[in-house]
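Visitor: I'll drop the sequence and a predicted model, then ask my questions.
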Amino acid sequence: STLAYSLHALAEILTVEQVEEDLCPIFDSFFRDVDEVKIGILSNLARFLKVLQLSTRRTYLDKLTYLTCVDNQRNWRFRFESANQLYELTSLFSSVDVGDYISPLTFGMAVDKVADVRHAAIKALSGCYSKFNSENAQIQTEVFLDDCHRVFASSQDWKLRQVYINLCESIYKLHVDTPDQYALRFLGRLLSLKEDPVVNVRLSLGTFIYQNLINNEFYIDLSDDWRSQIDECLQILLVDRDRDVRASVGGVYEARGTPLSSEILNDDSDSSIQNNTITLGDEQQNQS
């Protein structure tokens, strides 16, 4: 178990040849081990793979599913660590490999029942998007956007619609798109959530827009049509029936004179995500 946690440190002081000849067999035996040992190599997976030649590193892509698969489903920290490592791995592979292997695994983790796992996966998904953008990988970008819209923005589960807002914020903060390109890819779906039936979704939307998308260069550089759509969205949220939503977009936060609404205000239990099976890009085409 101790060796599993320190294998990456050994790899960083040996030659590539020594690592591939002597350490890779040990590494391979560990990820077929019990969860307690497996999390040792998982927590430093990117650092270990970074040492290897690309050709050797790529042989581990097929094994990622097995490596990030946990025996005990209640062990959410294992899934959390997996999502963190998937983010680190996006810089070690090509956009094609990221699209084929890393992005599908990350989508699976973004629908996890545990909020911390979803948040780590959101960061990893924004890493995938950044990789596709930097290599002008048009096919991978289109598949990614389609999956984002279908799995998150159009979900029946409010927590996944909230994931879409959080992902849009994470991608916005990368500053890898021009304002109009970002708007074209994300803003239409994002603004359509302004009348979502769940208050937490509208609250997340209002907070993101008010704190990031107005009174700045992004807003100034947008085309008139997108600016007017943002303005309309803010006007609707300013008269929202929930005072927290109104406050999120700069409305006056008045004292609550009526009992709490029956809407979900702060549901921290993740019980509503019942089924985390999703269909991504190519699978969808194969099934249709």
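Guide: Great, that's in hand.
Visitor: From now on I want contacts and neighbour counts done on CA atoms only, so please keep to that.
Guide: Will do.
Visitor: Tell me who's in contact with residue 284.
Guide: By CA atoms under 8 Å, 6 or more residues apart in numbering, the contact set of residue 284 is empty.
Visitor: Which helix or strand contains it?
Guide: helix 281-287 (DSSP states H and E).
Visitor: hold the first one in mind and look at this next one:
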Amino acid sequence: IHTTPLPPSPPSFSLNDSPPSPSLSNLSLAPPLSPSSSASSSPLQLSHSFSSSVLKPSPSPALPLSLPPSLYRALTASLSFPLPPYGAQIFEDNCVPVVHRFGNANAEMEDQAIGAIILDKCAAIFGREILSEMLPLIVSLSQNATFRVRQTIAGALGVFAEVLGEKQTEQDLLPLFNTLSNDKIWRVRKECVAATLSLSRVLPVELSKPFLLVRYEQFVDDASRWVRTAAYQNIGPFIATFKGEDIDDDFLILFTEMISPKMKSKVGDPFISECCSFSFPGVFQTIGKDRWEQIKECYQNLVKDPQWKVRRSLSYSIHDIAQIAGPEITKNELLECWKTFFTDLDLVKSGVIKNLAPFVEVLPADIREEEFKLALETIENEQENWRFRKYLARQLARLSALIPTLVESFFLPCALRLSFDPVAEVRKYAVTQFGLMIPLLDDKSIQEFTTTLMSKSSPPSTFYERQIFVDVCGSMIDQVNVQFFENTFMNTFFSLASDPVPNVRLLVAAILAKKMNRHSKWSAHQKKVTELLNQLKMDKDGDVVAAAAQ
């Protein structure tokens, strides 16, 4: 579930116990110097020297050498110097030898680093067959004396697994993962943490669950705080790779305890609660509502977290949690959390207002009016933050269907008031709600609504009110049946094509041209529509003419 706005991602800083050094994938590696190269050679000369010595054109004149475009882009993005374009497309005979040349045990350290980078960046392009042939090279690089090479291979294990598939991952990559996850350098072990997600997706659950659980328990107890932090940051997505019935309590314990004071002190990362709150909906969806009790305390602690970013993430996802949990849990557990968020900071409060309708939809119908009437009035009367009124305006029709007892007393009058809101964004959404609300009204309410709206279309109305009237008509044209519009607003709407204010005529012209002209729904009125459009095409205002000619 990804309907909540992304909180600022867990820190992208280099997680290090000492001053950071760039990761291999971001290194600006200069091309290896040829024996004839001098220290004063220009970057262009070095690039040409490297590419011409490694990627030699085919001797056959019928097959000039070229890289496939996708590989060319990947290599260019990986390395700091450009690769020259050639003519035709020869892939395996030229690119694979490049990797072997750079990655073999006798190559220079920088060459081996480049070989590891190419493998990492281009594994998906190579495909299963070519990558299988490179497994001995991958094994060799994973045992390289330079930790940066091992770090790159460890980070690429997930990609390798997705390319090679289940059988080769189990046979060839798991031993490498096992070795690298015990590497003496923490940066290598940290890269293995991220690889667990792909390994879990590729391997059968009967193998991945016991094997990766042991490894994950090792990572969360690692000597390096950066490995521990990475493990806790990834535990939510890791759990989500399993099916609900495959999740052990041990996994959930790791997830729920990550926000305990003891664990926060152990991890030493203030963002760990944010990671937990962001992953919570996905974890809950994975395990299902039957196991709510196992994670309930964790959720309640997150709701009270002192960091507003944690609470904001939960406020934006509480409707998702409710839809997974069902009516009873929502009524008994989540409703109080919703009220807590509604009285929080605006940055938190906005989440529950923006997704009000889907949350109300889960609650039992008999308590909706009682629980939300006051909150709805509070939102409408919000003066300092107009976005709250916009969020309400967008949901009025849906809320009307969910709480029909408030349609005539609150939702319809609210829609009328918000249609004349001083903020254009609020008006834009409010005017779109009437056509969807009309089927919910009785005859008396429809008559009152029609009378109120018609009063905005004729003297002593202002041109601003007539513009709103035209906007409402424009939205109803798509939503109501033809007979209703004919009996209520059509004649007045047509008459505004001769309004003395160009802005009113402009709106009428745009609606006639885009929504009514040559539309089968309004075919009975095509003659009148054509007549009005011809009139507006002769208008003295150029913008009106342009709108009518669309």
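Guide: Alright, I've got the coordinates. Computed from a predicted model, the values in this text were never measured in an experiment.
Visitor: Please state their TM-score.
Guide: The TM-score (TM-score structural alignment, normalised by the length of the first structure) is 0.72; 238 aligned residues with a CA RMSD of 2.6 Å.
Visitor: what comes up buried for the helix holding residue 284 of the first structure?
Guide: For helix 281-287 of the first structure, the neighbour count (16 or more other CA atoms under 10 Å) marks residue 281 as buried.
Visitor: what's the answer for stretch 410-419 of the second structure, then?
Guide: Result for stretch 410-419 of the second structure [16+ other CA under 10 Å]: buried residues 410-412, 414-416, 418-419.
Visitor: How about the most centrally placed residue in the first structure, nearest residue that isn't a chain neighbour?
Guide: By CA atoms, centre = their mean, the first structure has its centre lying nearest to residue 122, at 1.7 Å. Of all residues not flanking residue 122 of the first structure in the chain, residue 167 sits nearest, at 5.6 Å (CA to CA, 6 or more residues apart in numbering).
Visitor: The one you found -> the second structure?
Guide: Using TM-score structural alignment as the criterion, residue 167 of the first structure maps onto residue 472 of the second structure.
Visitor: Any idea how many residues pack against that match?
Guide: 23 (other CA atoms under 10 Å).
Visitor: now residue 44 of the first structure
Guide: Residue 44 of the first structure, neighbours per other CA under 10 Å, totals 19.
Visitor: And residue 255 of the second structure, by the same measure?
Guide: For residue 255 of the second structure, using other CA under 10 Å, the count is 22.
Visitor: The host helix or strand of it: which residues count as buried?
Guide: Using DSSP H and E, residue 255 of the second structure falls within helix 249-256. Buried residues in helix 249-256 of the second structure, counted by 16+ other CA under 10 Å: 251-252, 254-256.
Visitor: Over to stretch 23-34 of the first structure?
Guide: Applying 16+ other CA under 10 Å to stretch 23-34 of the first structure flags 23-24, 27, 30-31 as buried.
Visitor: Can you tell me which helices and strands the helix holding residue 255 of the second structure packs against?
Guide: helix 225-239, helix 292-303 (3 or more CA pairs under 8 Å, 6 or more residues apart in numbering; DSSP states H and E).
Visitor: could you dump those to TSV with distance to residue 349 of the second structure?
Guide: TSV is the format used below for those (distance: least, CA to CA, whole Å):
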stretch	distance to residue 349 of the second structure
helix 225-239	25
helix 292-303	12
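Visitor: Out of those, flag the one nearest residue 98 of the second structure.
Guide: Of all those, helix 225-239 sits nearest to residue 98 of the second structure, with 33.2 Å by CA to CA.
Visitor: residue range for the closest one in the first structure?
Guide: Going by TM-score structural alignment: helix 225-239 of the second structure matches no residues.
Visitor: just how off-centre is that helix within its chain?
Guide: Relative to the centre of its chain, helix 225-239 of the second structure is centred 20 Å away, using CA atoms, centre = their mean, to the nearest Å.
Visitor: Stretch 348-359 of the second structure now?
Guide: Worked out by CA atoms, centre = their mean, stretch 348-359 of the second structure lies 18 Å from the chain centre.
Visitor: List the buried residues in it.
Guide: 348-359.
Visitor: what do you get for stretch 207-227 of the first structure?
Guide: 207-209, 213-214, 218-219, 222, 226-227.
Visitor: For residue 138 of the first structure, state which of those residues is nearest.
Guide: For those, the nearest to residue 138 of the first structure is residue 222 (22.5 Å; CA to CA).
Visitor: The closest one touches residue 179, doesn't it?
Guide: Yes - the pair residue 222 of the first structure / residue 179 is scored as a contact, 5.6 Å apart, by CA atoms under 8 Å.
Visitor: Excluding sequence neighbours, find me the nearest residue to residue 112 of the second structure.
Guide: residue 103 (4.4 Å).
Visitor: can you pull the contacts of that neighbour?
Guide: 111-116, 137, 141.
Visitor: So which elements touch the helix ranked longest in the second structure?
Guide: In the second structure, with assignment by DSSP state H, the single longest helix is helix 109-133. Under the contact criterion of 3+ CA pairs under 8 Å, 6+ apart, helix 109-133 of the second structure touches helix 69-78, helix 92-103, helix 147-164.
Visitor: Pull the distance from it to the chain's centre.
Guide: On CA atoms, centre = their mean, the centre of helix 109-133 of the second structure falls 30 Å from the chain's centre.
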